[in-house]
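Asks: turn this into a model:
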Amino acid sequence: MLKGDRLAVARLISMIEDDAPQARAILSAIYPHTGRAHIVGITGPAGSGKSTITQELIREYRKRGLTVGVVAIDPSSSITGGAILGDRIRMLRMQSDPGVFIRSMATRGNLGGLTKSTRDVVRVLDASGKDVVIIETVGVGQDEVDIAKTAQTIVLVNMPGMGDDVQTIKAGILEIADILVINKADMPGVEELANNLRQMLSLSKPSPGGWKVPIKKTIATTGEGISELVDEIQKHKEYLYNSGEIANRAKSSIESEMILLLQEAVRNYGLIALQYPEVRDLIAKVVNRELEPRAAASTLLNFICSKLSSRS
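Replies: The predicted structure is shown next:
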């Protein structure tokens, strides 16, 4: 995988998605080889053209001699639980390029626009030598904030003609954007949307390092504006490193991930603890109104800690 072998990359990602026992050890081994790729998040409301923009970004990066990995997050199928593979189908012609690796992943019920294993999959693509890793989120709207804790440059895509522009912008989580894109800029209402965006940006809190969020216009179906968008992403990357903001974002990202992993571990230990008679008695006391749920949860946490302590 470290040599960029596509089959090895695909197999490792499948192991991560399946929570295979050996995946954790491999992730530990490759972690020192990560941190070289620039992570770009593409987010925004459904129907705004995120997939087409992602496809054109791949094309432009390859023109510039850079290798690209893509993690395309799709909604889970209510029937099979798998991903709706529209993104991979649309980008299929890019897959034959050895400098491109695209993986479509199902949310599997996760909120926030990403999947539980997104960060680990990004690390695999990073360690395999990709210069740029693009994460295209599912497009769920206001809940879609996980990308802010994962990507280094966040591109928020909007389009005119989606009804109430201000409400659309709100649902598009304007607060986390590093670059704003108005896609389908050949449609009516572009300038009105651009003015609304500028007004909302004027009310936003300034970036710590002085980055001013630009508004770029694209027509992704023709490739218009994509080269300029890549230039803007590069400018933001340079700003991150020149200002030192890259270190702050990395720290925030790791803190967020560790909290999520800790929550998952506590939840798993809690499920195991339900087998103990003491915990079943605790639940019975809550059911019988003898104990308040918060107090019971605190007791359960102490119980879990005592069990872990006795193991060590």
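Asks: use CA for all of it now, contacts and neighbours both
Replies: Fine.
Asks: return the residues in contact with residue 166.
Replies: By C-alpha atoms under 8 Å, 6 or more residues apart in numbering, the residues touching residue 166 are residue 196.
Asks: which stretches of the chain form helices?
Replies: Listed in chain order, the helices of the chain (DSSP state H) span residues 6-17, 23-30, 50-63, 86-90, 118-127, 165-171, 190-202, 226-243, 245-273, 277-287, 293-311.
Asks: any idea which residue sits dead centre in this protein?
Replies: A centroid search over the chain (C-alpha atoms, centre = their mean) returns residue 147, at 3.6 Å, as the residue closest to the centre.
Asks: and this one, please, so the two structures can be compared:
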Amino acid sequence: MTTVDVPTLVAQAREGRPRAVARLISLVEGASPHLREVMAALAPLTGGAYVVGLTGSPGVGKSTSTSALVTAYRKAGKRVGVLAVDPSSPFSGGALLGDRVRMSDHASDPGVYIRSMATRGHLGGLAWAAPQAIRVLDAAGCDVILVETVGVGQSEVEIASQADTSVVLLAPGMGDGIQAAKAGILEIGDVYVVNKADRDGADATARELNHMLGLGESRGPEDWRPPIVKTVAARGQGIDELVEALEKHRAWMDEHGVLDGRRAARAAREVETIAITTLRGRLADLHGDARLDALAVRVAAGELDPYAAADALLDGLTEA
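Replies: Predicted structure coming up:
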């Protein structure tokens, strides 16, 4: 096993050294044996970053919008981290890096850290290691972390469970309004963006979206009503309005105690995922195990039902 000086890596990441941040995220992606030590070291350093998720169908301009947001936040003096989740290469399993190419304008900015992550077959538009990677960027001192999903369409609702604020992007002429209604995407957006608003049909798309958001609406006067922002991200138009909408949502969450609740729920899902993954790993080692074989014989003989056998097996695993 390769020796890793975790305290030094963490200290260097806190200083903003990109190589240290890259190494830590690589340890996360590779499920390194040092991962527990890394997470323990990072835990007291997290909680300061504002995590914004961007999702939407392919072609709506997620990467361009992300890049424009980076520019806006850097002008405000904020350190920005970007996790651009790409489709996995069918050959290497790695990310195709298309998003990072489109954000090359920020490559030389020491106040921006951009990382492409492969989904590696994980459904929901996010890489399985995304929660821990977000934690690394948070601990490294990023004020804002932008998480751009893979762009696979209707399965991308997972971003809502990883972000403080979820931004759903649509574009005119792509039938996104109807797709959004089908996908349940209207349930996850905190801010909606009609990008490429210089195209014909942008106003109609915004009206349709506004109508859909109002259908069956049961929000109270204190509840958040997602705004609709029209942008032309390629020219930077509407980006200041988008940042303003994001800041308003963050302020609303702070005022109503929603932000802490979202982050606690996110932590609960992360803990649950780790626990289930650990159990699955232990179960995978059970083939040929004497405990499993003994229980199987009893089930086959009708002495024990399979549910009771499974309970007994799990009790043994959790006690181990």
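Asks: sorry, back to before: what's the match for the residue nearest to the centre of structure 1 in structure 2?
Replies: Aligned by TM-score structural alignment, residue 147 of structure 1 pairs with residue 159 of structure 2.
Asks: of the helices of structure 1, which is nearest residue 71 of structure 1?
Replies: helix 118-127 (7.3 Å; C-alpha to C-alpha).
Asks: packing partners of the closest one?
Replies: Helices and strands touching helix 118-127 of structure 1, by 3 or more C-alpha pairs under 8 Å, 6 or more residues apart in numbering; DSSP states H and E, are helix 6-17, helix 23-30, strand 68-74, strand 132-136.
Asks: now the last one: how far from the chain's centre is it?
Replies: Strand 132-136 of structure 1 has its average C-alpha position 9 Å from the chain's average C-alpha position, going by C-alpha atoms, centre = their mean, to the nearest Å.
Asks: residues contacting it, please?
Replies: Strand 132-136 of structure 1 is contacted from outside by 37-43, 50-51, 54, 66-73, 122, 125-126, 151, using C-alpha under 8 Å, 6+ apart.
Asks: next: the longest one.
Replies: With C-alpha under 8 Å, 6+ apart as the contact definition, helix 6-17 of structure 1 has outside contacts at 1, 22, 23, 24, 101, 117, 120, 121, 124, 125, 128.
Asks: now, the most widely separated pair of those?
Replies: For those, and using C-alpha to C-alpha, no pair is farther apart than 22 and 101, which are 22.6 Å apart.
Asks: more neighbours: which of those two?
Replies: residue 101 (22 against 11; other C-alpha atoms under 10 Å).
Asks: what lines up with that one in structure 2?
Replies: In structure 2, the residue matched to residue 101 of structure 1 (TM-score structural alignment) is residue 113.
Asks: I figured that match hits residue 81, correct?
Replies: Yes. Between residue 113 of structure 2 and residue 81 there is a contact at 4.7 Å, judged by C-alpha atoms under 8 Å.
Asks: excluding chain neighbours, what is closest to the residue nearest to the centre of structure 1?
Replies: residue 41 (6.4 Å; C-alpha to C-alpha, 6 or more residues apart in numbering).
Asks: from residue 149 of structure 1, how far out is that neighbour?
Replies: Separation of residue 41 of structure 1 from residue 149 of structure 1 (C-alpha to C-alpha, to the nearest Å) stands at 10 Å.
Asks: more neighbours: which of these two?
Replies: residue 41 (25 against 19).
Asks: which residues does the equivalent of that one over in structure 2 contact?
Replies: Residue pairing (TM-score structural alignment): residue 41 of structure 1 is matched to residue 53 of structure 2. The contact partners of residue 53 of structure 2, by C-alpha under 8 Å, 6+ apart, come to 146, 147, 148, 149, 159, 160, 162, 163, 164, 165, 166, 167.
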